[in-house]
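In: Quick one, fold the following:
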Amino acid sequence: MQRQDIIQLLHRYNTGTCNEREKALVEDWYLQYELKEIDDLGDHDCEADLDKIFKNLPVRPRKVRSLKTWYKVTAAAAIFIFITIALYFNYSPQLQQQRIIQKIASATTPGSNKAILVLNNGKQLVLTGANNGQLATQGNAAINKTADGKIVYRATKKSQLAPVIDYNTMLTPAGGTYSLTLSDGTKVTLDASSSIRYPVTFTGNERSVEITGQAYFEVAHNKAQPFRVSTNGQTVEVLGTHFNINAYTDEGATRTTLLEGSVKVSKGNRLAMLVPGQESVILSNAADIAIKNADTETVVAWKDGLFRFKRADLQTVMRQFARWYNVEVVYEGKISETAITGKVQRNANASHVLEILVKLGIKFRLDGKKIIIMQNS
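Out: Reported below is the predicted structural model:
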């Protein structure tokens, strides 16, 4: 916007001939600045016009020092517009997006430590509000909730009778995450919208669990009893190691990423061995196993309380956003091909993520708890 454009815009506002978009521009611009002392600008010819604007504003600031001070503030705001806006017609859409961001932020909350534990008899324990200490006993194991909000299984005295295997299931909702320690000492962290089914104590010559969604494992070493994780038709076998499995069905592939040790990934008659820093990728409805180098820091960022993206596409970002903030995301028209890189704390307000997208030219609107990604014009 050129200086002459601003003068004309102020004149149209004073004479009542500007449209609603122009009126909103002047009023929003004018009211966003706090009063402060600045150098004398000395152009008294504008005071009458600015006085008219002030009198027509729907909301007046609480403190009024003098018309001259108001003129100083308005002139400073004009300098701000010169720097940040090339064309004033671009200002209102940006302002509109900021308002939508605030609506989304006020309607959502970031995820937190919450899950449901389903016992062998079907009884459900809501872990978020459960007291610390022993919650239940299952078979030869006691289930305890620790002070830092984790579930720990501790094997009790073994029965002399033939072992009866009891299974428990932990479920995290959208916007939930939880950690547990199995009876063998293996540590598991579940991401949002995930689950793990496991025996309360491990017997026989293997330790087997099943998962959905995403989970990070730190498997206790036991050479005599391999640890196996099943999901989406694939099996991961380890003796003792650290790895991440992303098996969300809407991701289009199951990814197993190795951080320490070694793992064997199999599906059907296909088999692959991973070394630290590698990941296996099995596309949905396919048996082939692709091996790739992995950005492990990005893969496990969720476990460390971060959103972390490196040239991720918009859909990948929004799938994580939707699971963590428990919202629905839909797309209107062609999906933007923007590559997104950034890092945000997962406990941050939703506005922090959305503001990054706005800066990249992504536009959206809100319909209830549904975020609609709009096609760029």
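In: contacts, neighbours, all on C-alpha from now
Out: Noted.
In: any idea which helix or strand carries residue 12?
Out: Using DSSP states H and E, residue 12 sits within helix 3-15.
In: For the nearest residue to residue 68 once chain neighbours are set aside, give its distance to residue 67.
Out: Nearest non-adjacent residue to residue 68, counting by Cα to Cα, 6 or more residues apart in numbering: residue 47, 7.2 Å away. Residue 47 sits 7 Å away from residue 67, taking Cα to Cα, to the nearest Å as the criterion.
In: Please apply the same query to residue 9.
Out: 20 Å.
In: Comparing the two, which residue is more hemmed in?
Out: residue 9 (17 against 14; other Cα atoms under 10 Å).
In: was I right about that one contacting residue 21?
Out: No: contact between residue 9 and residue 21 fails when scored by Cα atoms under 8 Å: they sit 11.1 Å apart.
In: Also this sequence, please, to line up against the first:
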Amino acid sequence: MNKESINALVEKYLNGTSSEEETVWVEKWLDERSKKSGWDWRDERHQKEVQKEIFKRIDDELSGFRPLKRNRFLPVYLLTAAAVLLIGLVVGLWFLPGQKANQELSYATGKPVKPGTKAATLQLGNGEVIYLDDKATGVLNHSDDVRISKMAGGIIQYNALKSISSDKIVENTLSIPRGGQYQITLSDGTNVWLNSETKLIYPNRFTGKERRVKVVGEAYFDVAKNVDHPFIVGIEGMDIRVTGTEFNVSAYKVFETATTLIEGSVEIHSQRKLKMKLSPGQQAYQMAGKPEIGKRLVDVNTVISWKKGYFSFDYLSLEEVMNEISRWYDIDYKIVGKATKQEKLGGTFSREKSIDELLTYIEQLVDVKIVRKERSVTIMY
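Out: Below you'll find the model as predicted:
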């Protein structure tokens, strides 16, 4: 079937005049194209929303409307999923269901780069460093006050013992390398998920009126509720104060620092003595190098997608996308040349897939050539 025939068939489907057989064919074709796009549906509702937007965009294409513009009422991941499929419509429309398009990276040498894994190092208060990758599950350290254990599934657990024999509190540091991810349960029962290239500094047990920790990088907190002892997360330029809630902190300091509330409530305290309260779905952000703190509504599923095992890019620049990718796959990258127009990317992609597969789809979305040599990636406009 040629391009003109498929265009006509899709147009009949959109107009509601396709036969039952033709309707089945178009829906099967759409499903095949979505699977080959590499962008994963989050759930059935997500798929239906994307398909609805895709068909609207197809209708625009058939009517001669070419640009793919952002719809302010829909998250960009919906539009980008549509964009990926529209590339299949406009560029590769002659591929029938079951056929495969060329999905190889322009040039790749060296061993395949694997996705990140459960990896971390734990530095105790006495200076001892424990490489958690090499340790079996079980007790890692035991004192009269605290027991530290490695659990199955990449989790460190602190248990404060009831009989406290010493008032001495020591700082521990959990460091996650590039290409790593880990989870920790603190002595008060708070659970923290740590993304790649992240450091969490915390006491071996909490005493006093506050429960205070520090973060550099990105972490998701599920804070054990205790109204009498607020939990405070310190990041550069601000403190995040809660009593029991769930929130995500991104403090890589590359583009911006952001705190996103999932449920409960938080207070943001800046070094300039500014105070801001957040409601679920709101994000406090501070651009790198600027003192002002802003507030905005966000799609929380996009923000915490890393914790759920996938990338979710929402209207990001190529450099922002590559920063996330480089941390998880532990690669270096450089961009050569400049784009002729401002480009923003979006979409979802499993963090378990190979980096070559992900880079291939970036090549298809953006007018670039990508070359990977071992762990070095060059992107050329």
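In: quick one: the helices in the stretch 51-200 of structure 1?
Out: Using DSSP state H, counting those that start in this stretch, the helices of the stretch 51-200 of structure 1 run over 67-84, 91-107.
In: how about those in JSON lines, adding distance to residue 147 of structure 1?
Out: Listed next are those as JSON lines, based on distance: least, Cα to Cα, whole Å:
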{"stretch": "helix 67-84", "distance to residue 147 of structure 1": "50"}
{"stretch": "helix 91-107", "distance to residue 147 of structure 1": "30"}
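In: how about the ones you listed, which one is nearest residue 28 of structure 1?
Out: Among those, helix 91-107 comes nearest to residue 28 of structure 1, with 8.8 Å by Cα to Cα.
In: So which bits of the closest one are buried?
Out: Buried positions in helix 91-107 of structure 1, judged by neighbour count with 16 or more other Cα atoms under 10 Å: 91, 97, 98, 100, 101, 103, 104, 105.
In: before we move on, what about stretch 299-311 of structure 2?
Out: 300, 302, 303, 304, 305, 306, 307, 310, 311.
In: What lines up with the first one in structure 1?
Out: Matched by TM-score structural alignment, residue 300 of structure 2 corresponds to residue 296 in structure 1.
In: which residues touch the helix or strand containing residue 334 of structure 2?
Out: Secondary structure assignment for residue 334 of structure 2, by DSSP H and E: strand 332-336. By Cα atoms under 8 Å, 6 or more residues apart in numbering, the surrounding residues in contact with strand 332-336 of structure 2 are 322, 326, 375, 376, 377, 378, 379, 380, 381.
In: That strand: how far from the chain's middle?
Out: 20 Å (Cα atoms, centre = their mean, to the nearest Å).
In: Report the aligned residue range of structure 1 for it.
Out: Strand 332-336 of structure 2 maps onto residues 328-332 of structure 1, going by TM-score structural alignment.
In: List the buried residues in the matching stretch.
Out: Within stretch 328-332 of structure 1, the residues scored as buried using 16+ other Cα under 10 Å are 328, 329.
In: Please report how far the match of residue 300 of structure 2 lies from residue 353 of structure 1.
Out: On the measure of Cα to Cα, residue 296 of structure 1 and residue 353 of structure 1 end up 21 Å apart.
In: Which residue lies nearest the spatial centre of structure 1?
Out: residue 321 (3.7 Å; Cα atoms, centre = their mean).
In: Tell me which helix or strand that residue sits in.
Out: Using DSSP H and E, residue 321 of structure 1 maps to helix 314-325.
In: Give me the helices and strands touching that helix, please.
Out: strand 328-331 (3 or more Cα pairs under 8 Å, 6 or more residues apart in numbering; DSSP states H and E).
In: circling back to that earlier point, mean offset of the strand holding residue 334 of structure 2 relative to structure 1 (after superposition)
Out: Mean deviation of strand 332-336 of structure 2 relative to structure 1 after superposition (mean Cα distance after the TM-score superposition for structure 1): 0.8 Å.
In: Residue for residue, what is the longest strand structure 1 has?
Out: If you go by DSSP state E, structure 1 has its longest strand at strand 207-218.
In: So which bit of structure 2 is whichever helix or strand comes after that strand matched to?
Out: Beyond strand 207-218 of structure 1 on the C-terminal side, the first helix or strand identified by DSSP H and E is strand 227-231. Aligned by TM-score structural alignment, strand 227-231 of structure 1 falls on residues 231-235 of structure 2.
In: where exactly do the strands run in the stretch 151-300 of structure 1?
Out: Using DSSP state E, counting those that start in this stretch, the strands found in the stretch 151-300 of structure 1 span residues 151-155, 167-172, 176-181, 187-190, 194-199, 207-218, 227-231, 234-238, 242-247, 253-260, 263-267, 270-274, 278-283, 290-293.
In: With distance to residue 84 of structure 1 added, can I get the ones you listed in CSV?
Out: Output for the strands of the stretch 151-300 of structure 1, formatted as CSV (distance: least, Cα to Cα, whole Å):
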stretch, distance to residue 84 of structure 1
strand 151-155, 51
strand 167-172, 44
strand 176-181, 39
strand 187-190, 43
strand 194-199, 44
strand 207-218, 42
strand 227-231, 51
strand 234-238, 53
strand 242-247, 42
strand 253-260, 43
strand 263-267, 53
strand 270-274, 50
strand 278-283, 44
strand 290-293, 42
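In: Let me have the ones you listed in JSON lines, extended by mean neighbour count and distance to residue 364 of structure 1.
Out: Shown next, in JSON lines, are those (neighbours: other Cα atoms under 10 Å; distance: least, Cα to Cα, whole Å):
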{"stretch": "strand 151-155", "mean neighbour count": "22", "distance to residue 364 of structure 1": "39"}
{"stretch": "strand 167-172", "mean neighbour count": "21", "distance to residue 364 of structure 1": "28"}
{"stretch": "strand 176-181", "mean neighbour count": "23", "distance to residue 364 of structure 1": "25"}
{"stretch": "strand 187-190", "mean neighbour count": "21", "distance to residue 364 of structure 1": "30"}
{"stretch": "strand 194-199", "mean neighbour count": "22", "distance to residue 364 of structure 1": "28"}
{"stretch": "strand 207-218", "mean neighbour count": "20", "distance to residue 364 of structure 1": "27"}
{"stretch": "strand 227-231", "mean neighbour count": "20", "distance to residue 364 of structure 1": "34"}
{"stretch": "strand 234-238", "mean neighbour count": "20", "distance to residue 364 of structure 1": "37"}
{"stretch": "strand 242-247", "mean neighbour count": "23", "distance to residue 364 of structure 1": "28"}
{"stretch": "strand 253-260", "mean neighbour count": "23", "distance to residue 364 of structure 1": "27"}
{"stretch": "strand 263-267", "mean neighbour count": "21", "distance to residue 364 of structure 1": "40"}
{"stretch": "strand 270-274", "mean neighbour count": "15", "distance to residue 364 of structure 1": "40"}
{"stretch": "strand 278-283", "mean neighbour count": "22", "distance to residue 364 of structure 1": "30"}
{"stretch": "strand 290-293", "mean neighbour count": "14", "distance to residue 364 of structure 1": "34"}
